[in-house]
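**Q** structure of the sequence below:
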Amino acid sequence: MNHSVQHSRLIQIMVLSALMAFTSLSTDIYLPAMPFMQLDLQGNIELTITSFLIGFAIAQLVWGPISDQIGRKKPLFIGMILFVIGSVGCALSETIYQIIFWRVIQAIGACTGPMLARAIIRDLYDRVEATQMLSTLTIIMAVAPIAGPLIGGQILKFTSWHAMFWLLAMIGLVMFFCLFLLPETRKKSDLKITIKQAFSNYKYLFKKWIFIRYVLALTAFYVAAYTFIIGSPFVYISYYHIEPQHYGWLFSINIIGLMLMSFINKKLVKHVHLHVLLKYSSMLAMLAMMTLVILFFSHFMSLITLVVLLFVFFSMNGVIAATSTAAALDSVPEIAGSASALMGAMQYGSGIISSILLTLWRTDSAESMIVIMAIFTVLSALISMLPHHEK
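**A** This is a model prediction of the structure:
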């Protein structure tokens, strides 16, 4: 591989990583501010995450088929513009209803990033290379959920939460210009299908068990992951009385585990089948959460045991997300855009389930977060252990 090709690939990796990181950055940056935003806006602040995830999930189902029909880059450019507009709207919001509305607009734009980054990877690489590439992107994009809460916590020391959304608007503007560095990966010969035909792909995908089983395993795991993301600020800050600026460090520990497992997974996929990796990583996550449930209800759980076992759980995301995504998209390479959209809609839409369950089951301890996480981690593992049949 010559120098110019290596340089071009490095640029692609950096831009795709940034696109993949859009979701986590858009939410994680204001996690430390959630208790304060709730007081300021006089409303249930979890709804700002719910509304974002609803917009994020539904919009992908529209953008996916469109990208299969008109290409990957045009939807990305439109998405970045909408993200910037939504971020500015959030920064200027004075009521809970205003910020909920602008979070939906922000999400409609943000969802094009990770969804089309996955589709571009499937356009360019085969099954094993795609998994390695996704693992590489996961390692790089993990900077966002580490940096997000840390930056948010520091911003709170000097100014208000509004500044966090001004920062997101600036990042979106920079990303708009970075998109010019990406090639159009959708072949012209593949652009002959109509939008109507593209949307009919969803019916086909729901009937294709090899595809949908990977999607369901990932979705169940992400219900658990979003339960942690949404519930942890209140558990750590309100229940354990951790300072908001220090919450970011506790959150970051989990992302370091994710990065480590993504690096290991990149090596393992050369020698171990994707389905086997998915099964054992899901089982390990289940074991961690079942242990946490036992410790909690036997009153042996401390902040340290909570942090350690959540670290094990979250680390498995580095294997589960990459292997399930690559295996699912590999089963339907001819409609990767629509498949990535459906997968993304269910993956990130899972956070809607998390926020609703946490809202309905409010406790003054970690009980609701731990139990919901355990239930869906077990479900994910059970789906992953179902018999595997090659296409």
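**Q** from now on I want contacts and neighbour counts done on CA atoms only, so please keep to that.
**A** Noted.
**Q** and the helix or strand harbouring residue 318, what does it pack against?
**A** Assessed by DSSP states H and E, residue 318 sits inside helix 317-330. When contacts are defined as 3 or more CA pairs under 8 Å, 6 or more residues apart in numbering; DSSP states H and E, helix 317-330 sits against helix 127-141, helix 209-233, helix 244-268, helix 274-297, helix 336-360.
**Q** run the angle between it and helix 127-141 for me.
**A** On the basis of axes from the mean of the first three to the mean of the last three CA atoms, to 10 degrees, helix 317-330 is oriented at 140 degrees to helix 127-141.
**Q** now what about helix 317-330, what contacts it?
**A** Identification of contacts with helix 317-330 by CA atoms under 8 Å, 6 or more residues apart in numbering yields 122, 126-128, 130-131, 134-135, 138, 210-212, 214-215, 217-218, 257-262, 265, 274-275, 277-278, 281-282, 336, 339-340, 343.
**Q** run the last query once more with 6 Å
**A** Residues outside helix 317-330 that contact it (CA atoms under 6 Å, 6 or more residues apart in numbering) are 127, 131, 134-135, 211, 214, 258, 261-262, 265, 274, 278.
**Q** using a markdown table, lay out these together with neighbour count.
**A** As requested, the contacts of helix 317-330 are arranged in a markdown table below (neighbours: other CA atoms under 10 Å):
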| residue | neighbour count |
| --- | --- |
| 127 | 20 |
| 131 | 29 |
| 134 | 30 |
| 135 | 27 |
| 211 | 22 |
| 214 | 25 |
| 258 | 25 |
| 261 | 23 |
| 262 | 30 |
| 265 | 25 |
| 274 | 23 |
| 278 | 26 |
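**Q** compare with the first, here's sequence two:
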Amino acid sequence: MTTAEVQTERTPWGLVILLGSLTAMGPLAIDMYLPSLPSIGASLHASAGEAQATVSAFLAGMALGQLAYGPASDRLGRRAPLLFGVIVYVAASALCACALSPAMLIGGRFVQALGACAGGVVSRAVIRDRFTHTETARMLSLMMLIMGLAPILAPLLGGALLSFGGWRLNFWFMTSFGVIVGLVAAWRMLESRSEETSAHAATETPLQAYLALLREPRLVGYALAGALNGATLFTYIASSPDLLIKTYGIPASAFGWVFGLNAVGIIGSNQVNRYFLRRRTPDQIVAKSSLIAVGFGVLLMIAALTGIGERWSVLPLLFLMLSTYGFMQGNTMAGALNVDPRRAGAISAMMGAVSFGAGAVASAAAGWLHDGTPRPMAVVMLAALVGSALCLHLLALPKRQP
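**A** Predicted coordinates:
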């Protein structure tokens, strides 16, 4: 029996499901209420810009909040910051459900994100606390299997809840979800922070920790490579309602199914990545995946510019390109966490903040360039993928992988 087989048999599925559910609080809060945006605007007498600001406020909160939770989890332990974040998430979700004005909802969404981001930051740090480099990549792929269900199920569930009880019911569901996963975490999740991490965190401020990390070229390379690859997903999320419904005429009732199909590709590639990790290192996988992603990006650009095949070429290429996300995210995160395991919380936070920051910039750029065609989306995606490959090969992987 091989080592990989032994690891597979000993997979702690309870921990994986719990950490995946905690991490999914953020994606769930984004994807579930997308079908409700028009209803929110009508109910609160909000302009299209104010309704869109509820998304932007959430992304900003996710980016900023992670920077606080990372060093805190290194210094105080994993449990306390996580449970604090879940409490904030639950309270803010209830506030959003009771919102009486656009400003109240926008503020509630920002605070909701400040709580939601604790799940992702701490979960990734817990994985690194417990596993080696390659095992971390494998466990992150498993965790993303759970988290990846959010983009598939959330729009469908959100649409159903909208039809049944209005847009506020979506936020009451988020409130209930937070209560459940928070109680399970308080009951089952043990402290995993090492004494070495605790002792090291006590000697530096959060600012000193982040400055030290920024002086690590490999870490910066992994962070930017993962973030820029992930920016393609944020760009797709922001562009897909207009592209699929208005440009390609796909019925709104079918939007969730088409949107979720790409999430199936991401989940599938995550699981193929687990298989590859039995025979390849995480660095070897991302070295090839980053170049393959650029290739798909070039083909998508050609299809978007020429209009050849229209939806029948653009949508399959989107599926293939977004599927590389599953090979890139877990492996770049594992590589970054392996650079300095003593600062696992700070690294996890920095990776998350950079990822959401890049996603916000990319999706905003696609919106600014919007012309009713897939061209702006394709331009932004290709630029992000080229940047991802360059950062990976020039900074994180200075030597050619065999």
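**Q** among the helices and strands packed on helix 317-330 of structure 1, which is nearest residue 198 of structure 1?
**A** Nearest of these to residue 198 of structure 1, taken as CA to CA: helix 336-360 at 7.3 Å.
**Q** aligned counterpart of residue 275 of structure 1 in structure 2, please.
**A** Matched to structure 2 by TM-score structural alignment, residue 275 of structure 1 sits across from residue 283.
**Q** from residue 384 of structure 2, how far off is that match?
**A** Look at residue 283 of structure 2 and residue 384 of structure 2: by CA to CA, to the nearest Å, they are 19 Å apart.
**Q** which one of those two is surrounded by more residues?
**A** residue 384 (26 against 22; other CA atoms under 10 Å).
**Q** how many other residues sit next to the residue mapped onto residue 128 of structure 1 from structure 2?
**A** Using TM-score structural alignment, the equivalent of residue 128 of structure 1 in structure 2 is residue 134. Neighbours of residue 134 of structure 2 under the rule other CA under 10 Å: 20.
**Q** mind listing what residue 154 of structure 2 touches?
**A** Contacts of residue 154 of structure 2 by CA under 6 Å, 6+ apart are 31-32.
**Q** repeat the analysis, applying 7 Å as the threshold.
**A** Residues near residue 154 of structure 2 by CA atoms under 7 Å, 6 or more residues apart in numbering: 28, 31-32.
**Q** that one matches what in structure 1?
**A** Under TM-score structural alignment, residue 154 of structure 2 pairs with residue 148 in structure 1.
**Q** okay, now the closest residue to that match other than its chain neighbours: neighbour count?
**A** Excluding its sequence neighbours, the residue lying closest to residue 148 of structure 1 (CA to CA, 6 or more residues apart in numbering) is residue 29, at 3.9 Å. If you count neighbours by other CA under 10 Å, residue 29 of structure 1 ends up with 26.
**Q** tell me the contacts of residue 29 of structure 1?
**A** Residues in contact with residue 29 of structure 1 (CA under 7 Å, 6+ apart) are 148-149, 151-152, 164.
**Q** give the aligned equivalent of it in structure 2.
**A** Aligned partner of residue 29 of structure 1 by TM-score structural alignment: residue 32.
**Q** that match and residue 162 of structure 2, how far apart?
**A** Distance of residue 32 of structure 2 to residue 162 of structure 2, given as CA to CA: 10 Å.
**Q** one step back: check which element follows the helix or strand containing the match of residue 154 of structure 2 along the chain.
**A** Using DSSP H and E, residue 148 of structure 1 sits in helix 143-158. Once the chain leaves helix 143-158 of structure 1, the next helix or strand it forms, by DSSP H and E, is helix 162-178.
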